[in-house]
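**Student:** Pasting the sequence and the predicted coordinates here, then a few questions.
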Amino acid sequence: MARIHRGFKSAFAENHRLADGTFHKYGMSLRGFLHHARAVALSLDGHHRNEEANIFPVLARTHPAFARSSAHVASHRVIHDGLERYNAYLDKASADPGSYNAAEFRAVIDSFKEPMEKHLDQEVRDLEPSTLRLMGVTVEDLKRLPF
């Protein structure tokens, strides 16, 4: 999980960095950059949906950090709201490439960057083996996870 979460943080940081047109140095057009940026958002959204459908319910039986009313689920909602703004901006820029503005796109990323990164880091800490053992998650519980 730590590697996956580092990958999300890195991908959003890369989109932020390349937003000023630096993407051209890597052979991407604006259209290609916007497509890449959307793929990152879709991947994070799918990751969260999988966690909520398949992982959190198993862990929530003994680990309160993953209950339906937990901070993790609340964080997913905050991040999802940010992804909605992010995708809306990508929709606008894709429909009218002349409207693309790096500062605006970076502001959208900045609007949810901190809660996203804090959440990704906290989730990794809550999934560390020592934390899982402390919360009573058993090997049998882990075997029920879909991976």
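**Tutor:** Yes, it's here. Residues are numbered from 1 along each chain as shown.
**Student:** contacts, neighbours, all on C-alpha from now
**Tutor:** Noted.
**Student:** Quick check, central residue of the chain?
**Tutor:** L44 (3.9 Å; C-alpha atoms, centre = their mean).
**Student:** Isn't it up against F8?
**Tutor:** Yes - with the criterion set as C-alpha atoms under 8 Å, L44 and F8 qualify as a contacting pair; they are 6.9 Å apart.
**Student:** now the helices for the protein?
**Tutor:** Taking DSSP state H to define them, one finds helices in the chain at 2-18, 30-50, 56-60, 71-95, 102-126, 129-134, 139-143.
**Student:** Now do the second one: distance to the chain's middle.
**Tutor:** Using C-alpha atoms, centre = their mean, to the nearest Å, the mean C-alpha position of helix 30-50 is found 9 Å from that of the whole chain.
**Student:** who's in contact with it?
**Tutor:** Helix 30-50 is contacted by residues 8, 11-12, 15, 21, 23-24, 76, 80, 83, 86-87, 90, 93-94, 97 when judged by C-alpha atoms under 8 Å, 6 or more residues apart in numbering.
**Student:** Presented hereafter is structure B, for comparison with structure A:
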Amino acid sequence: MNSESYMVKSEGDEIQDDVKTCDSEALPKLSASEFRIYNRMAEHMDYFHTNFRTTWNVLYSAATSGKRPSGMSIRQFIALGEQFCHHLTLHHTIEEQHIFPVLAKKMDAFREELELLTHHKLIHIGLEKLEKYLEDCKFGETELRLSQLKDIMDSFGAVLWEHLDAEVKQLGAENMRKYWSIKEMQRMPM
């Protein structure tokens, strides 16, 4: 490694940055305004992720308890699951086409062969199973069985939750400032 680069270790993952030459401990403290600029993407992403977590929890709670939420019909419950699948797929598509390519210019975690996009692939294997199952239930090809729903959700739940947290952490102010200037952050596509 040359003198123009350094390694940052985050929970066992290595991220290399060929632009900056110091780690976060050597960087000056951010003002409140600078922090808001650097943390904007993390806050925006966490807003979406919170909605995904909330919907997941409604679905998963029903799957583990064996009871749909009070006042929610089977049709509404299935529609909620389908919306979850659709919205998460759309969210990942936007990230992969518009956000990650920009971030990948300086941040290894957003490159195609590494962790975050690998998560997307694993999540979508489970999402496709979930979507197919809910569609089959919707059209009466199979009966909705909450224990079966739980099995499908368990097949990708751990990687989904890990991913939701990891993405926000990568986009946090203290990490973003290692790679991007304030002006670059203000031009980010999100």
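**Tutor:** Happy to help now that I have it. Only a predicted model underlies this, so the values are computations on that prediction, with no experimental measurement involved.
**Student:** Superposing both, give me the TM-score.
**Tutor:** Structural agreement between the two chains, given as a TM-score (TM-score structural alignment, normalised by the length of structure 1), stands at 0.90; 144 aligned residues with a C-alpha RMSD of 1.6 Å.
**Student:** for the helices of structure 1, which one ends up most surrounded?
**Tutor:** Between the helices of structure 1, the one whose residues have the most neighbours on average, counting mean count of other C-alpha atoms under 10 Å, is helix 56-60 (a mean of 20).
**Student:** so it matches what in structure 2?
**Tutor:** When structure 2 is aligned by TM-score structural alignment, the counterpart of helix 56-60 of structure 1 is residues 100-104.
**Student:** how about D141 of structure 1, what's its match in structure 2?
**Tutor:** Match for D141 of structure 1 (TM-score structural alignment): E184.
**Student:** follow-up on the earlier one: distance of the counterpart of the residue nearest to the centre of structure 1 in structure 2 from L130 of structure 2?
**Tutor:** In structure 2, the residue equivalent to L44 of structure 1 is L88, according to TM-score structural alignment. Here L88 of structure 2 is placed at a distance of 12 Å from L130 of structure 2 (C-alpha to C-alpha, to the nearest Å).
**Student:** and what of S155 of structure 2?
**Tutor:** 10 Å.
**Student:** and if you look at F110 of structure 2?
**Tutor:** According to C-alpha to C-alpha, F110 of structure 2 stands 26 Å off from L130 of structure 2.
**Student:** Check S181 of structure 2 too.
**Tutor:** The spacing between S181 of structure 2 and L130 of structure 2, counted by C-alpha to C-alpha, is 41 Å.
**Student:** Spatially nearest residue to the counterpart of Q122 of structure 1 in structure 2, not counting backbone neighbours?
**Tutor:** Matched to structure 2 by TM-score structural alignment, Q122 of structure 1 sits across from A166. If you skip the residues right next to it in sequence, A166 of structure 2 has L116 as its closest partner in space, 7.8 Å away by C-alpha to C-alpha, 6 or more residues apart in numbering.
**Student:** What lines up with E135 of structure 2 in structure 1?
**Tutor:** In structure 1, the residue paired with E135 of structure 2 according to TM-score structural alignment is D91.
**Student:** residues contacting that match?
**Tutor:** Contact partners of D91 of structure 1, counting by C-alpha under 8 Å, 6+ apart, are absent.
**Student:** before we move on, what about the one 3 residues further on?
**Tutor:** Listed by C-alpha under 8 Å, 6+ apart, the contact partners of S94 of structure 1 are R31, L34.
**Student:** can you rerun that using 10 Å?
**Tutor:** Contacts for S94 of structure 1 were tallied using C-alpha atoms under 10 Å, 6 or more residues apart in numbering; they are L30, R31, G32, L34, H35, A88, Y100.
**Student:** same thing with A42 of structure 2?
**Tutor:** R36, E167, V168, K169, Q170, L171, G172, A173, M176, M190.
**Student:** That one in helix, strand or coil?
**Tutor:** helix (DSSP: H, G, I helix; E, B strand; the rest coil).
**Student:** What lines up with it in structure 1?
**Tutor:** Mapped onto structure 1 by TM-score structural alignment, A42 of structure 2 lines up with nothing.
**Student:** thinking again about what came up before, which neighbours do L88 and L130 of structure 2 have in common?
**Tutor:** Counting by C-alpha under 10 Å, 6+ apart, the contacts common to L88 of structure 2 and L130 are E82, H124.
**Student:** Need the nearest residue in space to L114 of structure 2, chain neighbours excluded.
**Tutor:** For L114 of structure 2, ignoring the flanking residues on the chain, the nearest one in space by C-alpha to C-alpha, 6+ apart is D108 at 7.3 Å.
**Student:** wait, doesn't that neighbour sit right on E14?
**Tutor:** Yes - under the criterion of C-alpha atoms under 10 Å, D108 of structure 2 is in contact with E14, at a separation of 8.4 Å.
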